[in-house]
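> Whatever this is, show me its structure:
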Amino acid sequence: VCSQTTSSLIYASENPIPVGSNVTFFSSKSVTQGAWLFNNSLIVIIIPGNSIIPSIWSSRVTFDSNTSSLSIRSLTLSDSGLYTLEAINLFSAQLTLSVQGKDHFVIFPTNLVEFNDTAVFTCLSNGSVPSYVWLNGSSQVTAGGNVYLSNGNTTLTIVNVTRYDEGPFTCNVSNGVSYEVSPSVLLNISYGPSNTMIDIKPTSLNHAYRTGSNITLNCSAESSPPATIMWMINNVYLNQSGPQLQLLDVAPNNSGNYTCLFYNSVTLRFIMWRVVFFIVGTANTYSFTLNCNVSGTVDSIQWWRNGLLMSSNSTTILSKNTLILNPVQLSDSGNYTCQAINAVSMVTSSPYTVQVNYGPEMATIMGPNAATTGDNINLTCYASSYPSSIYTWYFNGSVVANTPLYVTPPLTTNMTGIYTCVAYNNITGLNSTANQMLTVVGKTGMVILMSL
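Predicted structure coming up:
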């Protein structure tokens, strides 16, 4: 008598099934004489009233003679294959079991420095013919630029990571019958400082402020971890750190180069941001009066500066036909007109130009502190002033130039010394002086940096 081969008579408690699990094969029909086989090798011999399990299976297999079900414990990958229940002279039922390994997700390393380090992710599955898809958040990761996929997409490599590569990253594994997602991983990427700036309050045209002002400087930068911030004025460190520097009741000697120095202790990068502002003291000691002389009946007089209607404030006094500027400020420069109004007419005067003379404020020198023999270097002197300053350069007490820019002749070692710039305003009668030390060494010598 021939037996019928079918797969619908038996089924597994779970299929596919993870490695290490237990599985039970159930039969819809009870078998009293036959066998369970794995890839045509005996697991259980079924005889009336008894069953025989070979020693190779006895520690992991349980057979229920009432239901003909077969249980296997602690599955390994080698347990994948064809399982058959033979009922002699009745039927032969077959089922293919897939035992799949657990997925592994590894990343090395997780603490990274922007533009320096490389992140390597590895996702492994012991399942049958898996496919891998990487996600950054909800977006699929594709190869290109600094992103590489290799080893059948099991390895994701990001070279020279940036702050935008933080993740979260996940690995999605599928094989047509199952789907698994790895735990998400966030990268800790240190970056910066970058995008630095200094914000000055209150704002002022050309960064010029009058004596007695209160000025607040705020430094900011993009940095992780947050950057340490230090302050310098005219290249000299101040005993102050933090993003804010407050200057109260400023005087002309507060003029100069203010520098924010940012430092990230993890990336080991630093950057500086500099701003120059001037404290104007000379113009504040003066007042200035304009009179609007009108014949005939006048109901009211209006004052205009640069086309804008003026009103009284702490430094501008409007009284009948008189305009008083006290104290005079740099912002008071401009074209003034007065406008006389009565019931039947309105007359506007010709413009009167007011130019506030000031300075020179603190002179500064830009240029190298050290050079080698044979070089020609540029030293530039600047001092805020109106009218523009007249500049004179001195070296060891002798005049060497009468221009803001001094280009040295080919340097020799005996040209080491102090270079002095004097800025002079022939209207205010004031001058301002700056000094810079220049060290000249031979081509093979050591460069020594000094500043005054």
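
> From here on, just use CA atoms for contacts and neighbour counts.
Noted.

> which one is Thr420 nearest to, not counting chain neighbours?
Excluding the flanking residues, the one nearest Thr420 by Cα to Cα, 6 or more residues apart in numbering is Asn435, at 4.5 Å.

> no no, Ser265
Spatial nearest neighbour of Ser265, excluding adjacent residues (Cα to Cα, 6+ apart): Ala227 at 7.5 Å.

> how much space between the closest residue to Asp117 other than its chain neighbours and Val147?
Nearest non-adjacent residue to Asp117, counting by Cα to Cα, 6+ apart: Asn160, 5.1 Å away. Distance of Asn160 to Val147, given as Cα to Cα, to the nearest Å: 9 Å.

> would you say Asn89 is within a helix?
No. Per DSSP: H, G, I helix; E, B strand; the rest coil, Asn89 lies outside any helix segment and is coil.

> For the lengthiest strand in the chain, give me every contacting residue.
Secondary structure of the chain per DSSP state E: the longest strand is strand 188-201. Here strand 188-201 makes contact (Cα atoms under 8 Å, 6 or more residues apart in numbering) with 110-114, 161-163, 165-166, 215-225, 227, 260, 262-264, 266-267, 269-275.

> one more, for comparison:
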Amino acid sequence: MVARLLGLAFLFLPISLVTCTTHVVQTNQSWEVVYRDTYVYGVVNKAVILECGSTVPDIYIWSFTKPGTEAIKAVVWDLGKGPRIQKLAETLGKLTVISNSAALSIEKLPLAAHGLFTCQAIYDTEQEPIVYYYYVHLTVRVPVSKPYLLMSDVSPVEGSTMWMRCNLENGTGPVQYVWQHETRTGNVSTIAQGDSSVINVTNVNRNHTGWYRCVASNAVNSESSNRLWLDTIFGPDIPQIDVTPYSMTERGYSALERETVSLLCQAQSNPASQYVWFYNNSQVYSGPQFTITKILRMHTGDYACLAQNTYLNTRSKKTISLTVYCECDL
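The predicted structure follows:
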């Protein structure tokens, strides 16, 4: 029986090298040929085990077919005197045969091992040998690398359009992306997610200001980018003027003679507004707060605050009327 089995093995070897790619075996009609397909997923630089049946064959031949080719090349064979590892195995990782089995162990799995492994196994029986083909489809996955975030404009002007891209050097697809926004106060929210590495932001506004990061994930792992600051440029808005002490009449604000009156101007803007004060159309002060000590009736008139965004070269203005009374008029 052993001699007959060895004779079959030598007959079997050239047949496997020629015909396995078409999944057709030309054997004696009395032989029983069984086919088994399995799918194995490995991770690059990790270990994986490829099984060749649940029992040890009397004779087996492992071969490898690279995707996109039809060539099938021997990797390991054992004709009953122990496994013989072929030179091709060096390109497929640190390959060994697990003792008391025909299973292959591959350590430090390289991307080059992605493809079809075929174990052609012969089991000796009292009646006749049985031939099995174990097709092991090995998919080698690459973890996603740490992504890095790019913006078309890190300081967009309010109302403009910009894009953000989550760049990834490595990672087996499909890859999913999650986009996160963190406000100045530390509140984090998800603003987009999906399989696209780019998001477009139309009509940028000041609420888009903050930290952004992207998270890339595949079947192996997830990695997050570093934060990138988005600084929306806007303004100035129409100024708000606060008068202290606060007193109103039908004609506007009022004050008593010899009081100290403070006029505070505030206009939302990024960069911060620059302020200029005018009294009856004449410039009298630069800065957000204009204070008049011991105000007199001659100071009655119109006070205007001009807010300027020097980066955008934009400006806005607000005017109030202030009437100064003598206590003798009350």
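
> on that earlier part again, now the next helix-or-strand element following the longest strand of structure 1: which residue numbers in structure 2?
Under the assignment DSSP states H and E, the closest C-terminal helix or strand after strand 188-201 of structure 1 is strand 208-210. Aligning strand 208-210 of structure 1 against structure 2 (TM-score structural alignment) gives residues 254-256.

> likewise stretch 398-417 of structure 1?
Using TM-score structural alignment, stretch 398-417 of structure 1 pairs with nothing in structure 2.

> The longest strand of structure 1: which residues count as buried?
Asn188, Ile189, Ser190, Tyr191, Gly192, Pro193, Ser194, Thr196, Met197, Ile198, Ile200 (16 or more other Cα atoms under 10 Å).

> Same check on stretch 145-165 of structure 2?
For stretch 145-165 of structure 2, the buried set under the neighbour-count rule, 16+ other Cα under 10 Å, comprises 145-149, 151, 154, 156-158, 162, 164-165.

> Show me the helices in the stretch 301-450 of structure 1, by range?
Applying DSSP state H, counting those that start in this stretch to the stretch 301-450 of structure 1 gives no helices.

> hey, where'd the strands end up in it?
Applying DSSP state E, counting those that start in this stretch to the stretch 301-450 of structure 1 gives strands spanning 308-309, 316-319, 322-325, 334-341, 346-348, 352-354, 364-366, 370-372, 378-382, 390-395, 398-401, 405-407, 417-424, 431-441.

> Which one, of those strands, ends up nearest to Ile47 of structure 1?
Closest to Ile47 of structure 1 of those is strand 370-372 (Cα to Cα; 102.4 Å).

> how far is that closest one from where the chain is centred?
36 Å (Cα atoms, centre = their mean, to the nearest Å).

> which bit of structure 2 covers it?
So strand 370-372 of structure 1 sits over no part of structure 2, by TM-score structural alignment.

> same for that strand, what does it pack against?
Contacts defined by 3 or more Cα pairs under 8 Å, 6 or more residues apart in numbering; DSSP states H and E place strand 370-372 of structure 1 against strand 431-441.

> how far off strand 390-395 does the strand it packs on point, in degrees?
Between the axes of strand 431-441 of structure 1 and strand 390-395, defined by axes from the mean of the first three to the mean of the last three Cα atoms, to 10 degrees, the angle is 40 degrees.

> Where in structure 2 does strand 431-441 of structure 1 fall?
So strand 431-441 of structure 1 is aligned with nothing, judged by TM-score structural alignment.

> Next, the angle from that strand to strand 417-424.
Using the same axes, to 10 degrees, strand 431-441 of structure 1 lies at 160 degrees relative to strand 417-424.

> still on that earlier bit, got a list of what the residue nearest to Thr420 of structure 1 touches?
By Cα under 8 Å, 6+ apart, the contact list for Asn435 of structure 1 reads Ile365, Ile418, Tyr419, Thr420, Cys421, Leu452.
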